[in-house]
Structure formats: structure tokens, C-alpha cells
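**Student:** predicted model follows, preceded by the sequence.
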Amino acid sequence: MIKLFMVSMLHENGRHATKSMPANRIGTSGANNLFLVCPFCQIENFIVKETGAVFFLTAPAAIFHIYDNDFFDPIDRLIREENISHLYVVADTSCMFVRNVLENRNKRGIACESLIRELATDYDTNESLAAKVVTQEIQLLSRKKLFAERIAAGTLSMYALLTNKSDNSITIIA
């Protein structure tokens, strides 16, 4: 029996269409999947429960400073060594960094906060700002030579996901 969970697709017009989808659509069976997540969101167990995923790399707000080799080298190494074919950048709608920016709370001195502030508008919600964060991260990663070559060759697919642990949902953004 295939376990079902709710997945909502965010359309360009900003509306959601929600449908049931087999859990194995994310974390494709037989493929090596890498999830880039925020350790403070504590979504790894939720993702494992829903997808069976085992590979995770973490950075605050799932923002990896890919032009800094200290951040990029572990991603590069894991992709090569484990032959990763699907990469997911994931944010939870309750991310404290997103919430702190929206509530104009004091900065904690973490680099991701200034990047999130640059994306934020007065009209953002937790969900919309978290979606901007993971979408931008996917765009930046896809420009990096390692990823661009693998995407062009069809050996790597990249996705932006939002999770909402409170309603057990995963939203595919891009």
C-alpha cells in the first residue's frame, strides 16, 4: 500500500491547488536524493517519515553560501560520491529566520537574515517569504557550474519545497 500525503502545487498566480500524491513522488524510488534544510526547523524526521530520504545537508534557513568553498565543498562531494540525482531545497513555513524578519525582530548576526531581509516585502507571509528563499536558492544553485552541467545532462533535477509540519504537507514550489 502506498502512503498518501497532501501536496499542494503553488502556481504562478499565487494560488494553491492541493491534491493527494503518493509519498514516493518526492524522493523518487531508486534515486539518490539530497535534501538541503535548515537545522533549526527540525524537519528532517518529517521528511524521512514522508519520503524515506536519508541524505541531508544543513545551513541556517537552508541558505548555502555556494560561492564560499567551505559551504559548497560538502555539497559537491556528497553529490559526486553518492551520485545524487535529485536535490531538494526545503524550508518550513515556521522557519524562525523568516518569522524574525517578518516580525522585525532583532538580528541574531547570522548571514542568512540579511539575505532574507533583501527578499522580504511588507506583503509577505511566512509561506510566501519561505517560498522566495528556497526559490532563490534553487536559482543560485542552478547557475553553479557543477549543477548546470548535471542539469543539462539530465543527471540532476532540482526542486524547491515548503513543508508545514502542523498540517503534514509538502508544497512543491519549483
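**Tutor:** Nice, thanks for sending it over. No experiment lies behind these values; they were computed from the predicted model shown.
**Student:** for the rest of this, base every contact and every neighbour count on C-alpha atoms.
**Tutor:** Will do.
**Student:** any idea how far apart the tips of stretch 133-152 sit?
**Tutor:** Terminal residues of stretch 133-152 lie 24 Å apart, using CA to CA, to the nearest Å.
**Student:** buried residues in it?
**Tutor:** The neighbour-count check on stretch 133-152 (16 or more other CA atoms under 10 Å) flags Val133, Val134, Thr135, Gln136, Glu137, Ile138, Leu141, Ser142, Phe147, Ile151 as buried.
**Student:** host element of the last one?
**Tutor:** Here Ile151 sits within helix 145-153, counting by DSSP states H and E.
**Student:** cool, and the second one?
**Tutor:** Counting by DSSP H and E, the element that carries Val134 is helix 126-143.
**Student:** and the angle for that helix with helix 145-153?
**Tutor:** For helix 126-143 against helix 145-153, the angle by axes from the mean of the first three to the mean of the last three CA atoms, to 10 degrees is 90 degrees.
**Student:** what packs against helix 126-143?
**Tutor:** strand 86-92, helix 96-102, helix 111-119, helix 145-153, strand 157-164 (3 or more CA pairs under 8 Å, 6 or more residues apart in numbering; DSSP states H and E).
**Student:** looking at those, which is closest to Leu10?
**Tutor:** Minimum separation from Leu10 across the helices and strands packed on helix 126-143 (CA to CA) falls at strand 157-164, 9.9 Å.
**Student:** for the closest one, packing partners?
**Tutor:** On a contact count with 3+ CA pairs under 8 Å, 6+ apart, strand 157-164 meets strand 86-92, helix 126-143, strand 169-172.
**Student:** as a markdown table, these with distance to Phe56 would be great.
**Tutor:** A markdown table is the format used below for the helices and strands packed on strand 157-164 (distance: least, CA to CA, whole Å):
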| stretch | distance to Phe56 |
| --- | --- |
| strand 86-92 | 9 |
| helix 126-143 | 15 |
| strand 169-172 | 16 |
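**Student:** closest one to Ser8 among those?
**Tutor:** Among these, the nearest to Ser8 by CA to CA is strand 169-172 (4.8 Å).
**Student:** other residues contacting the closest one?
**Tutor:** Residues from elsewhere that reach strand 169-172, judged by CA atoms under 8 Å, 6 or more residues apart in numbering: Phe5, Met6, Val7, Ser8, Met9, Leu10, Tyr159, Ala160, Leu161, Leu162, Thr163, Asn164.
**Student:** dropping in the other structure now:
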Amino acid sequence: MSTPISRFPVPERADLPADLRERFDAVEEKSGFLPNVFAALSHRPDEARAFFAMHDALMDKETTGLSKADREVVVVATSAANDCLYCVVAHGAIARIRSRDPYLADQVAVDWRKAPLDPRMHAVLDVAVRLAVTPALVEPADLDALRGHGLSEDDVWDVGAIVSFFALSNRLAHWAAIPPNPEFFLMGREPRR
């Protein structure tokens, strides 16, 4: 018996709008599987499009202050603080691949404070996790501290936007009870041959 992908109806791919089918096909071709969150979000196509657009705008870029790997580490730490198994496992896999470190995502998920991160990323995660868990405790000095670690104004914005966006994602994954795909658990643990 397999675990359902969502507590809500998941449409057949053939019944989805053409743009979502094309995106899902491209993701599946690249990774070898369709992440369960894609299928679950297809329950509401307009919202799925908006979700993917926001995700791509925040996560598919490199800046001087935040690499793609750094962005994934933020997701792992804040998703762990929000107890979101789906996002910890899925973005942990992406963090392992993007950082080329098979251990970092697990260390961050368990206790980011003890993970072997540079002072800049420790500062980023300190603010990010507080924003995820106790947002009222984030103050202007926290943003200044990020700037002091070399983050640009856009990078500082991105930290807050990533945390906020994935708070939504974490809660939707909980709400719909989306399980992580088994493929995610092994990704990035062994060097590619």
C-alpha cells in the first residue's frame, strides 16, 4: 500500500493545463521523477503556477551574498524549525547537490548552530530561523548584521522572502500531508560517477 501524495485530490497529468504538464515533464526528465509537491499543488493550477514562479524567482539565482546552495541551506534550517519533513528531505537533497557536501544538510537539519558553516551563514541562519519561529523577535539590528557579513540589500530581502515563502510551503506540506519522494533520501550522498 503506497502513501497518498496529498489529502486533497491530485489530478491526472493529462488533465492539467498544458503549461503545467510541460513543466512537470521537464522536471521529471531532468530528475527522473516528479516531486510529490508538484503533483499535490496541481490540485489548484493557478496557485501552483504562482508558487513555482515565486520559488524560481527566489531559488534559481546566485548572488554575491547568497549562492544557490546557501539558499537551500536556509530552507533546510527553517523547514526543520517548522517540523516540515517534506521540505527538509527534498531541499536537503538539493542542498547536498548544490553544496557538493553529502553531510551538510543533515547537520543543518539537526542543529544548524553546530553545523560547519562560515560566520556569514551562521548569521544568516540565526536571523532566518528566528523569522521562521518567532518573527516578532527580528529587529533592524538583525538585518544590519547580515549587511555586516557582506549581504547586499537584495540578499537581505531574499533571506526574508525565502523564509516567508517556505513558511507557506511548510504549512501547505503539513496541511496536505505531502510525503517526501523516496528518491530524495539518497540524492547527493554519493559522488556522481
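**Tutor:** Structure received. This structure is a prediction, so every number in the text was calculated from the model and none was measured.
**Student:** superposing both, give me the TM-score.
**Tutor:** Once superposed, the chains reach a TM-score of 0.35 (TM-score structural alignment, normalised by the length of structure 1), with 104 aligned residues with a CA RMSD of 4.9 Å.
**Student:** just say which of the helices and strands packed on helix 126-143 of structure 1 is most tucked in.
**Tutor:** Comparing these by mean neighbour count (mean count of other CA atoms under 10 Å), strand 86-92 comes out on top with a mean of 27.
**Student:** tell me how many other residues crowd Asn69 of structure 1.
**Tutor:** Neighbourhood size, Asn69 of structure 1 [other CA atoms under 10 Å]: 11.
**Student:** packing partners for the helix holding Ile151 of structure 1?
**Tutor:** Applying 3+ CA pairs under 8 Å, 6+ apart, we find helix 145-153 of structure 1 packed against helix 126-143.
**Student:** take the helices and strands packed on helix 126-143 of structure 1 and write them to a markdown table, including distance to Asp73 of structure 1.
**Tutor:** Below are these laid out as a markdown table (distance: least, CA to CA, whole Å):
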| stretch | distance to Asp73 of structure 1 |
| --- | --- |
| strand 86-92 | 15 |
| helix 96-102 | 24 |
| helix 111-119 | 18 |
| helix 145-153 | 11 |
| strand 157-164 | 18 |
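**Student:** returning to what we had before: now the angle from the helix holding Val134 of structure 1 to strand 86-92?
**Tutor:** If you take the same axes, to 10 degrees, helix 126-143 of structure 1 sits at 150 degrees to strand 86-92.
**Student:** between helix 111-119 and helix 126-143 of structure 1, find me the angle.
**Tutor:** On the basis of the same axes, to 10 degrees, helix 126-143 of structure 1 is oriented at 110 degrees to helix 111-119.
**Student:** now render the buried residues of stretch 133-152 of structure 1 as TSV, adding distance to Phe71 of structure 1.
**Tutor:** Shown next, in TSV, are those (distance: CA to CA, whole Å):
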residue	distance to Phe71 of structure 1
Val133	17
Val134	16
Thr135	18
Gln136	17
Glu137	13
Ile138	15
Leu141	12
Ser142	16
Phe147	15
Ile151	20
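**Student:** Leu57 of structure 1 contacts Asp73, doesn't it?
**Tutor:** No - with contact defined as CA atoms under 8 Å, Leu57 of structure 1 and Asp73 do not form a contacting pair (11.5 Å).
**Student:** higher neighbour count, those two?
**Tutor:** Leu57 (17 against 13).
**Student:** next one: the residue lying closest to that one once chain neighbours are set aside from Thr18 of structure 1, what distance?
**Tutor:** Computed as CA to CA, 6 or more residues apart in numbering, the closest residue to Leu57 of structure 1 that is not its neighbour in sequence is Leu36, at 5.0 Å. The gap separating Leu36 of structure 1 from Thr18 of structure 1 is 24 Å, by CA to CA.
**Student:** between those two, who's got more neighbours?
**Tutor:** Neighbour count, other CA under 10 Å: between Leu36 of structure 1 and Thr18, Leu36 has more, with 26 against 13.
**Student:** ok, back up a step: of all the helices and strands packed on strand 157-164 of structure 1, which one is nearest Asn69 of structure 1?
**Tutor:** Counting by CA to CA, Asn69 of structure 1 lies closest to helix 126-143 out of these; the figure is 13.3 Å.
**Student:** if we can go back for a sec, what's the helix holding Ile151 of structure 1 in contact with?
**Tutor:** By CA under 8 Å, 6+ apart, the surrounding residues in contact with helix 145-153 of structure 1 are Asp76, Leu141, Ser142, Leu156, Ser157.
**Student:** ok and it relative to strand 157-164, angle-wise?
**Tutor:** When the same axes, to 10 degrees is applied, the directions of helix 145-153 of structure 1 and strand 157-164 differ by 110 degrees.
**Student:** remind me, longest helix of structure 2?
**Tutor:** In structure 2, with assignment by DSSP state H, the single longest helix is helix 153-176.
**Student:** buried residues in that helix?
**Tutor:** 155-156, 158-167, 169-170, 172-174, 176.
**Student:** now for that helix, which elements pack on it?
**Tutor:** If you count contacts as 3+ CA pairs under 8 Å, 6+ apart, helix 153-176 of structure 2 packs onto helix 45-59, helix 68-81, helix 85-99, helix 119-133, helix 140-148.
**Student:** same for the first one, what does it pack against?
**Tutor:** To tie it back to what came earlier, the one meant is helix 45-59 of structure 2. Helices and strands touching helix 45-59 of structure 2, by 3+ CA pairs under 8 Å, 6+ apart, are helix 36-41, helix 68-81, helix 153-176.
**Student:** thanks a lot, catch you later.
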